[in-house]
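Undergrad: The sequence isn't on hand, but the structure is:
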């Protein structure tokens, strides 16, 4: 006998709810712990809500917690990440859009070989470029700076953004470009007036992808950042590993949520555009 559709649907929903709880539980523990006092943590249960809510751990995590020898909280490092991620995301996305446009609609000899090399670049591990990039930054005089971090993330992200835009532009009707050429539009006019206005879906994909990758990066931050340009992921690691005095897990949890908050907000506000962009052609071609 075949199972009834209603029973199958109930099993699917039960499995989905179970998986959702599995992924939400750590976030719940972090959130509830961050609002508990250190005394309640010692005597209470991780799974219980705070008996007396307090924002003191958040205040300390933001402005007073020690990250190594500095006790300025996460605030300066949060701003370091902001000043790094905005130009890196915008530059890598713009360059990827331009590359995708050229590789798709203004083909030249060797275009396929160049695109293949860019695809290979997507799979090069971070560790493989550390020494060459350190050498390049030394020659440019931007070692241990925010500008150096921006350069690293732009260079590493170009392969991904080019792939996204190139595969999206393949699905754009060629008649749009032909009509623009007939009307006298040139190279840059077609790019700015014809293609960019229809690129919102894939633009959102690249912005979300790059923002998430750059904000959450730890390896490049710990290798290429200096003491004054350290991103928030490195500061969070230093905070968690600082062993002076009593271990304050509530402060650690608050700091972890502060570090993760921008990416959570981005996905909550623009996650649907990410899915739409992918289905609109970002993985075709």
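TA: Perfect, I can see it now. Everything quoted here is computed from the prediction, not taken from an experiment.
Undergrad: make it CA atoms for all contacts and neighbour counts henceforth
TA: Will do.
Undergrad: Now do the contacts for residue 72.
TA: Residue 72 sits next to 62, 63, 64, 65, 66 when contact means CA atoms under 8 Å, 6 or more residues apart in numbering.
Undergrad: Mind checking which of the residues you listed are buried?
TA: Using 16 or more other CA atoms under 10 Å as the burial test, those include 62, 64, 65, 66 as buried.
Undergrad: can you tell me which of those lies nearest to residue 241?
TA: Distance to residue 241 across these (CA to CA) is lowest for residue 66, with 10.0 Å.
Undergrad: all helices for the protein, in order.
TA: Under the criterion DSSP state H, helices of the chain are mapped to 5-34, 38-43, 56-63, 75-105, 111-122, 130-140, 146-169, 174-182, 187-189, 200-215, 219-224, 232-241, 249-277.
Undergrad: and of the ones you listed, who's closest to residue 50?
TA: For residue 50, the closest of these is helix 5-34, at 6.3 Å, according to CA to CA.
Undergrad: buried residues in the closest one?
TA: 28, 29, 30, 31, 32, 33, 34.
Undergrad: winner for burial among the helices of the chain?
TA: Stretch with highest mean neighbour count among these: helix 146-169 (a mean of 24; mean count of other CA atoms under 10 Å).
Undergrad: Any figure for the gap between the closest residue to residue 223 other than its chain neighbours and residue 122?
TA: Leaving aside its chain neighbours, residue 223 sits nearest to residue 130 (7.9 Å; criterion: CA to CA, 6 or more residues apart in numbering). Between residue 130 and residue 122 the computed distance is 15 Å (CA to CA, to the nearest Å).
Undergrad: How about residue 235?
TA: Residue 235 sits at a distance of 27 Å from residue 122 (criterion: CA to CA).
Undergrad: second one coming, line it up with the first:
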């Protein structure tokens, strides 16, 4: 009787497992279908795109759409491709991520290990900044950039993203350092270590998980941002997202869907690469400071 019950239980478990995997596979196919269409379309000629099935594999693979998207696609009146805007985004995202991550780590260190009167109010205000919509800061930020002489520049976009991302980076590091043993800090102080020495030799070497989380979060948000790029930069100073929008919505010439798909994939490659390289550390880093002790 017990053997029959065990066999019945195993069959039930297998059926449920098969059902779960079937649902997951169906959801994965639905989720990845647009990406499949983008990839196969980017390798087709324009004639094949117009006359063929969008789900079909290319009859003849061509890299011409990729080369044109990179070198000679027209974005309005500019027909120099997206390569310059791609480098604009890189020049914006790398310093913005590094600066906001460093300042977030410093803030988290101060708010947990060198607490001062009113530190909870300061942290509350920075936390509140995480929930301020983009649209609210557009006008004051544009005025500040004008006063600083950074309007319509990559440096201005770096400043905008550092300021807007500081609330998130501070939150990440503050929660991580909250679980860091205070005894190590007290021991270092007794040995004569100062503020920056403790930060450099004790906190930062043990912060790899949360640094990875912060870099992935900031890189993705900054690279994919459109509203700040469209508001504070134009022309040759525009980032990749603005250039991609201009390419797709350009009213000059024929709609070259294969070129548009290739450009969209190029725009997505950096964030995809970041997730492939560091994605497995993302959840691990978020959970690293969730349990104290």
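TA: Received, thanks. None of the values given here were measured: they were computed from a predicted structure.
Undergrad: TM-score of the superposed pair?
TA: TM-score for the superposed pair, counting by TM-score structural alignment, normalised by the length of the first structure: 0.97. Supporting figures: 284 aligned residues with a CA RMSD of 1.4 Å.
Undergrad: Of the contacts of residue 72 of the first structure, which is the nearest to residue 200 of the first structure?
TA: Nearest to residue 200 of the first structure among the contacts of residue 72 of the first structure, counting by CA to CA, is residue 62 at 35.0 Å.
Undergrad: Tell me which residue of the second structure lines up with that closest one.
TA: When the second structure is aligned by TM-score structural alignment, residue 62 of the first structure is paired with residue 70.
Undergrad: now do residue 98 of the first structure
TA: Alignment note (TM-score structural alignment): residue 98 of the first structure maps to residue 106 of the second structure.
Undergrad: I'd like the helices of the first structure as CSV, with distance to residue 49 of the first structure appended.
TA: Putting these into CSV (distance: least, CA to CA, whole Å) gives the following:
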stretch, distance to residue 49 of the first structure
helix 5-34, 6
helix 38-43, 10
helix 56-63, 15
helix 75-105, 27
helix 111-122, 43
helix 130-140, 44
helix 146-169, 40
helix 174-182, 57
helix 187-189, 57
helix 200-215, 30
helix 219-224, 35
helix 232-241, 23
helix 249-277, 13
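Undergrad: quick one on the thing from earlier: map the residue nearest to residue 223 of the first structure onto the second structure.
TA: Matched to the second structure by TM-score structural alignment, residue 130 of the first structure sits across from residue 138.
Undergrad: Wait, that match touches residue 164, no?
TA: No - Residue 138 of the second structure lies out of contact with residue 164 (CA atoms under 8 Å); the separation is 11.1 Å.
Undergrad: Residue 113 is in contact with residue 174 of the second structure, correct?
TA: No - assessed by CA under 8 Å, residue 174 of the second structure is found out of contact with residue 113, at 9.6 Å.
Undergrad: hang on, the earlier thing: out of the helices of the first structure, nearest to residue 283 of the first structure?
TA: Between these, helix 146-169 lies closest to residue 283 of the first structure; by CA to CA that is 6.3 Å.
Undergrad: mean per-residue distance, the closest one to the second structure?
TA: By mean CA distance after the TM-score superposition for the first structure, the fitted helix 146-169 of the first structure averages 0.2 Å away from its aligned residues in the second structure.
Undergrad: quick check: stretch 144-162 of the first structure aligns to which part of the second structure?
TA: With TM-score structural alignment as the criterion, stretch 144-162 of the first structure aligns to 152-170.
Undergrad: swap that for stretch 253-273 of the first structure, sorry
TA: Per TM-score structural alignment, the counterpart of stretch 253-273 of the first structure in the second structure is residues 261-281.
Undergrad: And for stretch 198-212 of the first structure?
TA: On the second structure, the counterpart of stretch 198-212 of the first structure by TM-score structural alignment is residues 206-220.
Undergrad: ok now do the residue lying closest to residue 256 of the first structure once chain neighbours are set aside, which residues does it touch?
TA: Nearest residue to residue 256 of the first structure, sequence neighbours excluded (CA to CA, 6+ apart): residue 236, at 6.8 Å. Counting by CA under 8 Å, 6+ apart, residue 236 of the first structure touches 67, 74, 255, 256, 259.
Undergrad: try 10 Å
TA: Residue 236 of the first structure sits next to 61, 66-68, 73-74, 77, 218, 242, 252-253, 255-256, 258-259 when contact means CA atoms under 10 Å, 6 or more residues apart in numbering.
Undergrad: Out of the residues you listed, which is nearest to residue 46 of the first structure?
TA: Residue 46 of the first structure lies nearest to residue 253 out of these, by CA to CA, at 11.9 Å.
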